[in-house]
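> generate a structure from the sequence data that follows.
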Amino acid sequence: MTSPALFTPIRFGRLALPNRIMVSPMCQYSAVDGNPVDWHLIHLGSLAISGAGLLCVEATGVTPEGRITPGCLGLYSDQNQAGLQRVVQALRSVSQIPLAIQLSHAGRKASSRAPWDGGALIAPDAGGWLPIAPSALPQRPEEPAPRAMTAEDIGQVIDAFAAAARRARAIGFQAIELHMAHGYLLHQFLSPLANRRDDGYGGALEHRMRLPLEVFEAVAEAAGPGLPVGVRLSATDWVEGGWDIAQTIELARRLEARGCAFVDISSGGVSPLQKIPLGPGYQVHLAAQVKREVGIPVVTVGLITDPAQAEQIVAQGQADVVALARGLLHDPRWPWRAAAELGGTVAAPKQLLRALPGGHPPIFGDVKIGQR
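Got it, this is the predicted structure:
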């Protein structure tokens, strides 16, 4: 029997994935001084035995000031590295799922409260810090402006991304995703809504792409040839005059030429004026447009919750990989359900085999389950 498209293998550079389901990076806002806590072990441990083809750890700040909130993960210190090493070792004790980490700098969206505390900026005298950005333009009109970055700041950010990549490699992550989406720093440089610079990093598209491409090159060099580096992009700002799909395609081509292993296509985040047409798979058409123009794997994400929908996306060539976030929080065994409905195969720990009919492998609907 032919395997469903969603359950066929794929490669991100040298990294082989057993299927086309990716656990999307999901911020937990629960770290302490950038260090993971027991919650991360429980949360990521559950997702590691989900049967997905790739697990990507949440947006991780490359500097203390690059964290979205004081509770976000970091990878800028030896203590951060040791904490994430402990997490990876724990995950490896229960699963061989490929592991990636998303490296990020929040730019003007840094120093914010957790979403469940309202998400507002935290002033420096209230325990926050002064964010940096391409230009002194606030995320929202009522917020104080960030500090416009100097040439020295830009160089330090590039170095910080590279240093975090070296730490990620030492920890044992098998892929890196660079966060150039959702209104964070590298997206801020790309979007004319956030970037009003008049130097070599602002203005024309060529200049607005400069820092993201320099960061990619520095990270790829630091990661080395065996560690694939991909990029998450917001394909559109959903605001007239902002970053759009045509510019995204051009950037994706530039990234591919520099050895990018995959592009993960999302949207929005840079402006409160965005008008997003939410609905099942509302970003798939954006991924499909990018896929037609590049030869590297394309990931799609956003309100994809039905296995038949995910299978159709991959089978029709709209994207190569489907990423899930909230769907996997709601149903941490979503890949099992998808395999059962579609006739695919996933792997699971032997401790879970009692969930199968008769309490033993190999049949669960059409799912063959064995020790990974």
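> CA atoms for contacts and neighbours, from now on please.
Noted.
> for the stretch 151-300 of the chain, just list every one of the helices.
In the stretch 151-300 of the chain, the helices defined using DSSP state H, counting those that start in this stretch lie at 151-171, 185-190, 205-208, 210-223, 245-257, 284-291.
> ok, which of those helices comes nearest L44?
Among the helices of the stretch 151-300 of the chain, the nearest to L44 by Cα to Cα is helix 151-171 (15.7 Å).
> A220 contacts V229, doesn't it?
Yes: A220 is in contact with V229 according to Cα atoms under 8 Å; the separation is 6.3 Å.
> which of these two has more neighbours?
Neighbour totals were compared for A220 and V229, and V229 leads with 29 against 23 (other Cα atoms under 10 Å).
> now do the contacts for that one.
Residues in contact with V229, defined by Cα atoms under 8 Å, 6 or more residues apart in numbering, are A175, I176, E177, L178, V219, A220, A223, C260, A261, F262.
> please apply the same query to H179.
The neighbours of H179, taking Cα under 8 Å, 6+ apart as the test, are A59, Q102, L103, S104, H105, L186, V231, R232, L233.
> here is a second sequence; please produce its structure as well for comparison:
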Amino acid sequence: METMLFTPMQLGPLTIPNRISVPPMCMYSAKSGVVQLFHKMHYGHLAASGAGLVCIEAMAVTPDGRITDSDLGLWSDECEQGLRELIALMREIEPGCKVIVQLNHAGRKGSVTRPWDAPQRAVEPMDGGWRVRAPSPVPFAPGYPTPRVFDFKECGELALAFGDAAARAVRAGVDGIEIHMAHGYLIHQFLSPLSNQRIDEYGGALDNRMRFAREVMNAVKSAVPETTAVGLRVSATDWEPEGWTLEDTVRLVKLAKSQGLHFVDVSTGGNTPDAKIPVGPGYQVPFASRVKEETGMPTFTVGLIRDAWQAETLLREGAADVIDIGRGMIDDPHWGWHAASALHVKEVPGLVVPPQYLRGLSY
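I've put the predicted structure just below:
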């Protein structure tokens, strides 16, 4: 059968060979922000998964922008060299797979232990952590430290740090940049009235709360060539009364489109610890569908999408343009191959598979 899942998609200057994307998933395995052998094994597998696009996990733009001390970073020459080696390896394994990277600053959610070091907790500076910074002095949750507030000048400087990291990513060989504005990290903290209580030009009305996001977008776009795709990851709702809303998200994505960004990856939540989120297969798809319909921006959707027929149906219904397969790819690093088989596709031009593995395809 002819499928949409294995047709190309245009993201501004970047053409991806199919509509399967591996979203950024933190592995918490770096040392001083630098790529390690684990990352090369992990992303090498994903480059050969059949996906048309792989987004490398969040890379902090400054050392204090990390979530944990095991996060990847992109603030130094050593970090840049590690990313260059990783991308070269991915391209050697499967040149057809496009590679982008997510840039992030954790803000008030930084300086914590890794998720499997339960219970997850904040790490004090005396124990190897750092003093966290945020738009307002509002801790993320009980037991988390009260963050130091970014002053007006520091906000501008940090926006430029995103641009510097984007320039490093381009020198390392990426096809695109995804700016992380979701999941309760720093840019989301500026956007949401639950975490932004400022009374200066970065707080209050929605346009002011979007100011930092706009400055980051401008800094990144100014730092990369026109051949580099640039997009954003958003949380479409805080799932909280009086929080960030889907309507706010639509305005943000329209702003991003006017700034020349090329795609949006739609997620939800993450800015408060106790939000009541109805997690289930495809639970975030309606938000992506609304963003796509109202903005016309090429839209990725995510949220426990595991089945090839489910992914194909979402595309045919026009709910999204690209399907993120995250946990499904961790469970099955050949998800793309198996999707082609499940959809009864005999010849798949859009399926990127190293020639050494072709004999392993089951269709």
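> TM-score of the superposed pair?
Their TM-score after superposition, calculated using TM-score structural alignment, normalised by the length of the second structure, is reported as 0.97; 357 aligned residues with a Cα RMSD of 0.9 Å.
> out of the contacts of H179 of the first structure, list just those in strands.
Among the contacts of H179 of the first structure, the members falling in strands (DSSP state E) are A59, Q102, L103, S104, V231, R232, L233.
> residues near R19 of the second structure, how many?
Burial of R19 of the second structure, expressed as a neighbour count using other Cα under 10 Å, amounts to 26.
> gap between the closest residue to it other than its chain neighbours and G50 of the second structure?
Residue nearest to R19 of the second structure in three dimensions, not counting chain neighbours: V322, with 4.6 Å by Cα to Cα, 6 or more residues apart in numbering. Distance check for V322 of the second structure against G50 of the second structure: by Cα to Cα, to the nearest Å, it reads 14 Å.
> which neighbours do these two share?
The contact sets of V322 of the second structure and G50 overlap at I20 (Cα under 8 Å, 6+ apart).
> pretty sure A315 of the first structure contacts T8?
No: with contact taken as Cα under 8 Å, A315 of the first structure and T8 are classed as non-touching, separated by 10.3 Å.
> these two: which has the busier surroundings?
Neighbour comparison, A315 of the first structure and T8: the larger count goes to T8, with 17 against 14 (by other Cα under 10 Å).
> L358 of the second structure: neighbour count?
10.
> do a quick rundown of the strands in the second structure.
When assigned using DSSP E, the strands of the second structure occupy the ranges 9-11, 14-16, 20-22, 53-60, 72-73, 98-104, 133-134, 148-149, 176-181, 229-235, 263-267, 299-301, 322-324.
> other SSEs contacting the longest one?
By that I understand strand 53-60 of the second structure. Contact analysis of strand 53-60 of the second structure by 3 or more Cα pairs under 8 Å, 6 or more residues apart in numbering; DSSP states H and E lists strand 20-22, helix 37-47, strand 72-73, strand 98-104 as its packing neighbours.
> nearest to M126 of the second structure, out of these?
With Cα to Cα, the closest approach to M126 of the second structure among these belongs to strand 72-73: 21.6 Å.
> pull the residues that contact that closest one.
Contacts with strand 72-73 of the second structure, where a contact means Cα under 8 Å, 6+ apart, come from 28-35, 57-63, 66, 79.
> got it, and stretch 270-289 of the first structure?
The list of residues contacting stretch 270-289 of the first structure from outside it, by Cα under 8 Å, 6+ apart, reads 139-140, 182-184, 187-188, 191, 193-194, 235, 237-239, 245, 249, 264-268, 298-305, 313, 317-319.
> ok, P98 of the first structure - contacts?
Going by Cα under 8 Å, 6+ apart, P98 of the first structure touches L17, G53, L54, L55, Q174.
> next: S111 of the second structure.
With Cα under 8 Å, 6+ apart as the criterion, the residues that contact S111 of the second structure are D64, R66, I67, T68, D69, A122, V123, E124, G129, W130, R131, V132.
> any idea how far the counterpart of the second one in the first structure is from L99 of the first structure?
Superposed on the first structure with TM-score structural alignment, R66 of the second structure falls opposite R67. The spacing between R67 of the first structure and L99 of the first structure, counted by Cα to Cα, is 21 Å.
> so which of the contacts of S111 of the second structure are in helices?
Restricting the contacts of S111 of the second structure to those inside helices, with DSSP state H as the criterion, leaves an empty set.
> that older thread, need the contact list for the closest residue in space to the match of R66 of the second structure that isn't next to it in sequence.
With sequence-adjacent residues excluded and distances taken as Cα to Cα, 6+ apart, R67 of the first structure is closest to G61, at 4.6 Å. Taking Cα under 8 Å, 6+ apart as the contact definition, G61 of the first structure lies against G34, R67, I68, C72, L73, G74, L75, Y76, L103, S104, H105, A106.
> let's have those residues in TSV, adding distance to G13 of the first structure and neighbour count.
Supplementary listing: the contacts of G61 of the first structure in TSV, determined by distance: Cα to Cα, whole Å; neighbours: other Cα atoms under 10 Å:
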residue	distance to G13 of the first structure	neighbour count
G34	29	28
R67	28	29
I68	29	29
C72	28	25
L73	26	33
G74	25	32
L75	23	29
Y76	26	21
L103	18	27
S104	21	28
H105	24	30
A106	27	31
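> which residue packs closest to the counterpart of L314 of the second structure in the first structure, ignoring adjacent ones?
Under the alignment (TM-score structural alignment), L314 of the second structure pairs with I313 of the first structure. Nearest residue to I313 of the first structure, sequence neighbours excluded (Cα to Cα, 6+ apart): A319, at 6.1 Å.
> ditto for A325 of the first structure
Counting by Cα to Cα, 6+ apart, the residue nearest A325 of the first structure is S24, at 5.1 Å.
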